[in-house]
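*Asks:* Quick one: sequence and predicted model below, then my questions.
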Amino acid sequence: AVTASLAAGLPLRTAAFAALAVAAVTLHTAPLLRVVRGPGGVGAGRAGAWALEAAAQAVALLALLLTGGSLRDAAAVCELWGVAVAVRVPRRGESPAGRRVLAAVAAGSELVGGWLLLAAGGVVVLEAYTLPAAALALGAGLLALRRRPGLTSWLALGPGLGAAFLPSLVSVLVSGEPQPWRRLALGAAALAVVLGGAARRWQAPVVLGAATLVPLALHELARGWDLLPRWIFLGLGGLLLIGLAATYERRRRDLVRLRDAVARLG
């Protein structure tokens, strides 16, 4: 396919789509081998099917490389391949494990294609890249929690929440720009996650949401340090210390109860 395209005088990035077409045909032809009895029996047919599927994925990667750094062409290859793989997911006869792998490949291809399109359009907003990935991870985690009740929230929701909160939090803490809307949105989202996790008794959202809120609150205090008279902070700090000293035992019991409550979350 690549040689024929080049012989016809077409550019290399156009040959990428010809190679992608071959990969798509191979991907959808491979399942037919599973019902064919090879020289070694049925297992030989299944092995051949897996080999063809692996070859199809490799050719799709080759097609991506053939785009030659053109972001829009590379995005088109990823999006088309994601569609081609997604069509295989509901196919009758696919095993549950096979469906999960195909769904992951399709989602990953669509995600990378979206990133490439954003980069080609000059989009520099951080959340435009991180939130789609976080949404995919959280969707997969919620689905896994429904199908596997014994799964912990850390395995199911931790990666998605980390992808959603960590890049934005680092940007707020490290960047010297004010970013008021990002700070407001991040704080509101973290608070909503803490409340939602507490309502569903999920440990990961409570801990990760609180781990986002605490440094964000400290950052806001640091920003307000130069805007308010110093005596206000000293007075508030003194009142806080007096209150903690007067109710030390009760606060210590509250911390123990809080730790136990978080430990009981799933």
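*Replies:* Sure, I can see it.

*Asks:* contacts and neighbour counts: CA atoms only from here.
*Replies:* Noted.

*Asks:* Does residue 232 lie in a helix or a strand, and which?
*Replies:* helix 230-246 (DSSP states H and E).

*Asks:* which of the residues in the following helix or strand past that helix are buried?
*Replies:* Moving toward the C-terminus from helix 230-246, the next helix or strand (DSSP H and E) is helix 248-264. Going by neighbour count (16 or more other C-alpha atoms under 10 Å), the buried part of helix 248-264 is residue 262.

*Asks:* between the helix holding residue 232 and helix 248-264, how many degrees?
*Replies:* Per axes from the mean of the first three to the mean of the last three C-alpha atoms, to 10 degrees, the angle that helix 230-246 makes with helix 248-264 is 90 degrees.

*Asks:* what does helix 230-246 contact?
*Replies:* With C-alpha atoms under 8 Å, 6 or more residues apart in numbering as the test, helix 230-246 has contacts from 225, 251.

*Asks:* now it, how far from the centre of its chain.
*Replies:* Put simply, helix 230-246 sits 42 Å off its chain's centre (C-alpha atoms, centre = their mean, to the nearest Å).

*Asks:* And for stretch 133-148?
*Replies:* Using C-alpha atoms, centre = their mean, the offset of stretch 133-148 from its chain centre is 10 Å.

*Asks:* Could you check that stretch and say which residues are buried?
*Replies:* Residues 133, 134, 137, 138, 140, 141, 144, 145 are the ones in stretch 133-148 that count as buried (16+ other C-alpha under 10 Å).

*Asks:* Are there helices or strands packed against the helix or strand where residue 110 lies, and which ones?
*Replies:* Element membership for residue 110, per DSSP H and E: helix 96-120. Identification of packing neighbours for helix 96-120 by 3 or more C-alpha pairs under 8 Å, 6 or more residues apart in numbering; DSSP states H and E yields helix 71-88, helix 127-147.

*Asks:* okay, these in a markdown table with distance to residue 230 next?
*Replies:* Below are the helices and strands packed on helix 96-120 laid out as a markdown table (distance: least, C-alpha to C-alpha, whole Å):
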| stretch | distance to residue 230 |
| --- | --- |
| helix 71-88 | 52 |
| helix 127-147 | 36 |
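
*Asks:* before we move on, the earlier item: tell me the one among the buried residues of stretch 133-148 nearest to residue 166.
*Replies:* Of all the buried residues of stretch 133-148, residue 134 has the smallest distance to residue 166: 10.7 Å, by C-alpha to C-alpha.

*Asks:* got another, please set it beside the one above:
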Amino acid sequence: MALLLTTGHLLYAAGVCTLWGLCVGARALWRTERRLVLAVVAAGSQVLAWWFRLAAWDVGTTEAYTLPAAGVALALGWYAVRTRPERSSWLAYGPGLAAGLFPSLAAVLVGADEPARRLLLGAGAVAVVLAGSVLRLQAPVVVGGVTVVGVALHELVRVWDLLPRWVFLAAGGFVLIGLAMTYERRRRDMVRLRDTVGRMT
């Protein structure tokens, strides 16, 4: 009802969501079996309040909307794994990682030329893959790896228009020769990689 009364006034709507999130968050501090549910509602209210503020300020940067939501989702996933360690990394961290990386990847693939975004996204995705490898978590490795491959393919397409075509033909020929000479070892490496990722949680 309070949100309906703020129709057309985004800053007032942000204030309502902020107050609601604080109230629900305070309730989540009490001993209750629904603590995780209340924490999700409180965090979602704060994220919604932040989005209302950004819309009121005419902020159009994708990451300003996605990164706070991703951070909240990852924090809740960490808390969920802490309370129940048997949870899969896909349930705990998959939504947050997807929310943080995939919208930026889409902006890179279809948006204007933004070198800083491409560089930061690639570096962030590599960091996610490394963290997932160290912690033996499947979701960060896969989601970060997909993002790294997407950024790399995008950069390859950009380079394609800048270099003579014979350079790519020569490079492709050398790559094929190298793969043919080390086929058995590459096949064993791929099987080992698949088994390693499959054993992650």
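*Replies:* Received, thanks. In this text the structure is predicted, and so the values were computed from the model without any measurement.

*Asks:* Pull out the buried residues from the helix holding residue 110 of the first structure.
*Replies:* The neighbour-count check on helix 96-120 of the first structure (16+ other C-alpha under 10 Å) flags 99, 102-118 as buried.

*Asks:* related to what we said a few turns ago, so the helix holding residue 232 of the first structure corresponds to what in the second structure?
*Replies:* Using TM-score structural alignment, helix 230-246 of the first structure lines up with residues 165-181 of the second structure.

*Asks:* Give me the number of neighbouring residues for the aligned residue in the first structure for residue 109 of the second structure.
*Replies:* Under the alignment (TM-score structural alignment), residue 109 of the second structure pairs with residue 173 of the first structure. By the measure other C-alpha atoms under 10 Å, the count of residues near residue 173 of the first structure is 15.

*Asks:* go on, residue 132 of the second structure?
*Replies:* Counted with other C-alpha under 10 Å, residues neighbouring residue 132 of the second structure total 20.

*Asks:* residue contacts, it?
*Replies:* Counting by C-alpha under 8 Å, 6+ apart, residue 132 of the second structure touches 138, 139, 140, 141.

*Asks:* how about a cut-off of 6 Å?
*Replies:* Contact analysis of residue 132 of the second structure by C-alpha atoms under 6 Å, 6 or more residues apart in numbering lists 140, 141.

*Asks:* Quick check: it vs residue 81 of the second structure, distance?
*Replies:* Residue 132 of the second structure sits 15 Å away from residue 81 of the second structure, going by C-alpha to C-alpha, to the nearest Å.

*Asks:* Kindly report the same for residue 9 of the second structure.
*Replies:* 38 Å.

*Asks:* Just tell me what residue 148 of the first structure corresponds to in the second structure.
*Replies:* That one, residue 148 of the first structure, aligns with residue 84 by TM-score structural alignment.

*Asks:* three-state assignment of residue 113 of the second structure?
*Replies:* Put simply, residue 113 of the second structure is coil when judged by DSSP: H, G, I helix; E, B strand; the rest coil.

*Asks:* That one - how many residues pack around it?
*Replies:* Neighbours of residue 113 of the second structure (other C-alpha under 10 Å): 11.

*Asks:* Tell me if residue 150 of the first structure really is in a strand.
*Replies:* No - assigned with three-state DSSP, residue 150 of the first structure falls outside any strand and is coil.

*Asks:* and it, how many neighbours does it have?
*Replies:* 10.

*Asks:* Residue 42 of the first structure too?
*Replies:* Around residue 42 of the first structure there are 14 other residues, counting by other C-alpha under 10 Å.

*Asks:* repeat for residue 226 of the first structure
*Replies:* If you count neighbours by other C-alpha under 10 Å, residue 226 of the first structure ends up with 9.

*Asks:* Also the one 10 residues further on?
*Replies:* When counting by other C-alpha under 10 Å, one arrives at 11 neighbours for residue 236 of the first structure.

*Asks:* do you know how far it is from residue 229 of the first structure?
*Replies:* According to C-alpha to C-alpha, residue 236 of the first structure and residue 229 of the first structure sit 12 Å apart.

*Asks:* Find residues that contact each of the two.
*Replies:* Going by C-alpha under 6 Å, 6+ apart, no residue sits against residue 236 of the first structure while also sitting against residue 229.

*Asks:* what's the mean distance for stretch 158-172 of the first structure versus the second structure?
*Replies:* When the second structure is superposed, stretch 158-172 of the first structure averages 0.5 Å from its matched positions, counting by mean C-alpha distance after the TM-score superposition for the first structure.

*Asks:* Going by neighbour count, list what's buried in that stretch.
*Replies:* Quick answer for stretch 158-172 of the first structure (16+ other C-alpha under 10 Å): 158, 159, 160, 161, 162, 163, 164, 165, 166, 168, 169, 172.

*Asks:* do the same with stretch 110-119 of the second structure
*Replies:* Using 16+ other C-alpha under 10 Å as the test for burial, stretch 110-119 of the second structure gives residue 118.

*Asks:* now stretch 221-230 of the first structure
*Replies:* Using 16+ other C-alpha under 10 Å as the test for burial, stretch 221-230 of the first structure gives no buried residues.

*Asks:* Equivalent analysis for stretch 77-90 of the first structure, please.
*Replies:* By 16+ other C-alpha under 10 Å, the buried positions in stretch 77-90 of the first structure come out as 77, 78, 79, 80, 81, 82, 84, 85, 86, 88, 89.

*Asks:* Next, format these as TSV and append distance to residue 219 of the first structure.
*Replies:* Putting the buried residues of stretch 77-90 of the first structure into TSV (distance: C-alpha to C-alpha, whole Å) gives the following:
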residue	distance to residue 219 of the first structure
77	42
78	39
79	40
80	43
81	43
82	41
84	46
85	45
86	43
88	48
89	46
